[in-house]
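>>> Next one to model:
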Amino acid sequence: MESLEIGIDHYKKGRFEEALQVFNQLIASAGPQPEHLHYRARIQSRLGALDQAINDFDTLIGLDPYNTTFISDRAVVLHLLKRNEEAMQAFDQALNLDPNNPYRYSSRAYFRDRIGDLKGAIEDYEQAIALDPQDAISLNNKGLVEEKLGYQAASRKSFSEADRLTGYSPSQQKQPEKDRAESKIGNDASGPIAPQEAAPEKSKSLSVKHFFMILNKLVTDKATRKEFTDFIRSTFKGA
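Below is the predicted model:
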């Protein structure tokens, strides 16, 4: 009989096929325990089995309909499935249940950016920053959205404030400001992201790897950083 600890170890080390076997066995023997289902859903999303992942997240929501971690993770998978209206509803629900958490705003802001609601993304980043003025990553990402909209003065101001908070010096890097802005960010519980990992892919298509890589930049709130770290960290180890 496989143990939960073995499954988690496989998952954290990016051994997703092995982890999936463990959690399949645990669920078969112990029934749909929320922790087992949650790990399996995250593993399936890693493997690109999005329909299976969403089925597990639907079961989780049925078991615990007000768990904002389940709701937020499910929203991510809905977006990857291009079910964006449902994803927005899920992001909204997580935020309504946890309205003082800046991570909820920055998560929805990233989603809004992805679907082209740039002004809505800026509004959410501003809410996240108002709740956590030290949130350099939201400031940086807000600058990127402002840049897309052509708000050059506002974009420079956002980048400058993000630089001040992180101690980053643009003069030390010989690269365009936007590339510099994207490569400098991303310190979370799993360690700093290297520039080549944080730089955007040339393709505009949304791959699972790219989505989770960029979403990693959103996890800046100390109170909630841990809840999403395990969902993202294995992308880098398994890439």
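
>>> Only C-alpha atoms from now on, for both contacts and neighbour counts.
Fine.

>>> Identify each buried residue in the helix or strand harbouring residue 106, please.
For residue 106, the host element (DSSP states H and E) is helix 102-114. Neighbour counts over helix 102-114 (16 or more other C-alpha atoms under 10 Å) mark 102, 103, 104, 105, 106, 107, 108, 109, 110, 111, 112, 113 as buried.

>>> And stretch 214-225, by the same measure?
Neighbour counts over stretch 214-225 (16+ other C-alpha under 10 Å) mark 214, 215, 216, 217, 218, 219, 220, 221, 225 as buried.

>>> so residue 60 touches residue 34, yeah?
Yes - between residue 60 and residue 34 there is a contact under C-alpha atoms under 8 Å: 6.1 Å.

>>> and the residue nearest to the spatial centre of the chain, what does it touch?
Centroid check for the chain by C-alpha atoms, centre = their mean gives residue 215 as the closest residue, at 3.1 Å. Neighbour list for residue 215: 107, 110, 232 [criterion: C-alpha atoms under 8 Å, 6 or more residues apart in numbering].

>>> Mind putting these into a markdown table with distance to residue 173?
Compiled in a markdown table, the contacts of residue 215 are given as follows (distance: C-alpha to C-alpha, whole Å):
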| residue | distance to residue 173 |
| --- | --- |
| 107 | 28 |
| 110 | 26 |
| 232 | 27 |
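
>>> Just list the residues touching residue 77, thanks.
Counting by C-alpha under 8 Å, 6+ apart, residue 77 has contacts 45, 50, 53, 54.

>>> Turn those residues into CSV, columns for neighbour count, secondary structure and distance to residue 65.
Compiled in CSV, the contacts of residue 77 are given as follows (neighbours: other C-alpha atoms under 10 Å; DSSP: H, G, I helix; E, B strand; the rest coil; distance: C-alpha to C-alpha, whole Å):
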residue, neighbour count, secondary structure, distance to residue 65
45, 24, helix, 20
50, 20, helix, 20
53, 26, helix, 17
54, 22, helix, 14
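
>>> structure for this one too, so we can compare:
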Amino acid sequence: MENINILLETASSYCQKGDFKQGIHLYSQYITKNNQNPVAFYQRGKAYFKIKDYQAAQSDLSKAIKLKPDSAELYAERGLIYYMAKKQDAAMSDFNIAVEMEPENPFRYASRAFIKDHLNDLQGAKNDYQKALELDPEDAISHNNLGLVLGKMGNHKIAEKHYKDAEKLDPKNFGMKKSSDEKADVTPQPKPEPAPLPTIKSNQKEQAKSNFGNTVKALLTSSEERKEFWDFVKGKVFGS
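Predicted coordinates:
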């Protein structure tokens, strides 16, 4: 087990360096030895996503979901892949599932709002950003993005209030944006930071099983993972 875990770590290392094809090759080797690890499918799916093989990415995320059906994060990230593949209905279906699974998580509404905005569903985006702010009134990103949506809808006075709220909450990122022309939507970010990934010891099978579950959960809810994935989407799909 330790040897194949090293294989998984090496695959991840290649992907972090931008060598996605080699990473995919190593993930595939790992999966032939252990096809019950949702993290392996999730990570390989992300690598396929990076090289724009959306069909393979969708397949891997679907396999990860089958192994871990209680993960809202997997549904949300598959939704992003569907969106990139121009499967808008499938994308929104997955985002809806993620919201239903975590109705008290403001990040779920902000994520769906971000996509709705880019689908020109301004009313839907407005509603979701408002819900996100109801759950987390101190989310500067949602204030900023709601302001942009309201501006597009012609509600400039209320939009300015949200811009000012964003500036007060996060002056470093939003304090210098004085004009509407300089403003841009920002990819949603989750809060708070997850706990560090646990160490798995091969000679403690029961503890390893428990730790592995925690590892999967931590990886799939890692703010660093989410930020990297969302930033890539915004850069490649939305041209920012």
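
>>> circling back: I'd like the buried residues of helix 102-114 of the first structure as JSON lines, with distance to residue 163 of the first structure appended.
Converted to JSON lines, the buried residues of helix 102-114 of the first structure look like this (distance: C-alpha to C-alpha, whole Å):
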{"residue": "102", "distance to residue 163 of the first structure": "20"}
{"residue": "103", "distance to residue 163 of the first structure": "20"}
{"residue": "104", "distance to residue 163 of the first structure": "23"}
{"residue": "105", "distance to residue 163 of the first structure": "21"}
{"residue": "106", "distance to residue 163 of the first structure": "18"}
{"residue": "107", "distance to residue 163 of the first structure": "21"}
{"residue": "108", "distance to residue 163 of the first structure": "23"}
{"residue": "109", "distance to residue 163 of the first structure": "20"}
{"residue": "110", "distance to residue 163 of the first structure": "20"}
{"residue": "111", "distance to residue 163 of the first structure": "24"}
{"residue": "112", "distance to residue 163 of the first structure": "24"}
{"residue": "113", "distance to residue 163 of the first structure": "22"}
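
>>> now residue 130 of the second structure: how far from residue 216 of the second structure?
Distance of residue 130 of the second structure to residue 216 of the second structure, computed by C-alpha to C-alpha, to the nearest Å: 31 Å.

>>> Other residues contacting the helix or strand just after the helix holding residue 106 of the first structure?
Going down the chain from helix 102-114 of the first structure, the next helix or strand is helix 118-131, by DSSP H and E. Helix 118-131 of the first structure is contacted from outside by 100-106, 108-113, 135, 138-139, 141-142, 145-146, 149, using C-alpha under 8 Å, 6+ apart.

>>> so the helix or strand following helix 118-131 of the first structure corresponds to what in the second structure?
Toward the C-terminus, helix 118-131 of the first structure is succeeded by helix 136-148 as the next helix or strand (DSSP H and E). The aligned range for helix 136-148 of the first structure in the second structure is 140-152, by TM-score structural alignment.

>>> Mean deviation, the matching stretch versus the first structure?
Once fitted to the first structure, stretch 140-152 of the second structure is off its aligned match by 0.8 Å on average (mean C-alpha distance after the TM-score superposition for the first structure).

>>> before we move on, back to that, of residue 60 and residue 34 of the first structure, who's got more company?
Under the neighbour definition other C-alpha atoms under 10 Å, residue 60 of the first structure and residue 34 were set side by side, and residue 60 has more, 23 against 18.

>>> can you tell me which helix or strand that one belongs to?
Using DSSP H and E, residue 60 of the first structure falls in helix 50-63.

>>> what about the helices in the first structure?
Using DSSP state H, the helices found in the first structure span residues 4-12, 16-30, 34-46, 50-63, 68-80, 84-97, 102-114, 118-131, 136-148, 152-166, 177-184, 195-198, 208-215, 225-238.

>>> corresponding residues in the second structure for the second one?
It stands for helix 16-30 of the first structure. Counting by TM-score structural alignment, helix 16-30 of the first structure falls onto residues 20-34 of the second structure.

>>> What residues of that stretch count as buried?
Buried residues in stretch 20-34 of the second structure, defined by neighbour count with 16+ other C-alpha under 10 Å: 20, 21, 22, 23, 24, 26, 27, 28, 30, 31.

>>> same question, stretch 86-99 of the first structure
For stretch 86-99 of the first structure, a neighbour-count test (16+ other C-alpha under 10 Å) marks 87, 88, 90, 91, 92, 93, 94, 95, 98 as buried.

>>> Residue in the second structure paired with the fifth one?
In this case it means residue 92 of the first structure. Using TM-score structural alignment, the partner of residue 92 of the first structure in the second structure is residue 96.

>>> ok, now which ones touch that match?
Under the criterion of C-alpha under 8 Å, 6+ apart, the contact list for residue 96 of the second structure reads residue 112.

>>> what's the spacing between it and residue 141 of the second structure?
Look at residue 96 of the second structure and residue 141 of the second structure: by C-alpha to C-alpha, they are 21 Å apart.

>>> again, but for residue 236 of the second structure
Distance of residue 236 of the second structure to residue 141 of the second structure, computed by C-alpha to C-alpha: 20 Å.

>>> Between these two, which is the more surrounded one?
residue 141 (26 against 13).

>>> Surely the more buried one and residue 183 touch.
No - applying C-alpha under 8 Å, one finds residue 141 of the second structure not in contact with residue 183, separated by 11.7 Å.

>>> Show me the common contact partners of these two, please.
In terms of C-alpha under 8 Å, 6+ apart, residue 141 of the second structure and residue 183 are not both contacted by any residue.

>>> got the contact list for residue 138 of the first structure?
When contacts are counted by C-alpha under 8 Å, 6+ apart, residue 138 of the first structure touches 106, 125, 128, 129, 218.

>>> Which two of the residues you listed have the greatest separation?
The most widely separated members of these, counting by C-alpha to C-alpha, are 129 and 218 (11.9 Å).

>>> Help me confirm that residue 79 of the first structure comes into contact with residue 89.
No - counting by C-alpha under 8 Å, residue 79 of the first structure stays clear of residue 89, with 10.9 Å between them.

>>> Much appreciated, bye for now.
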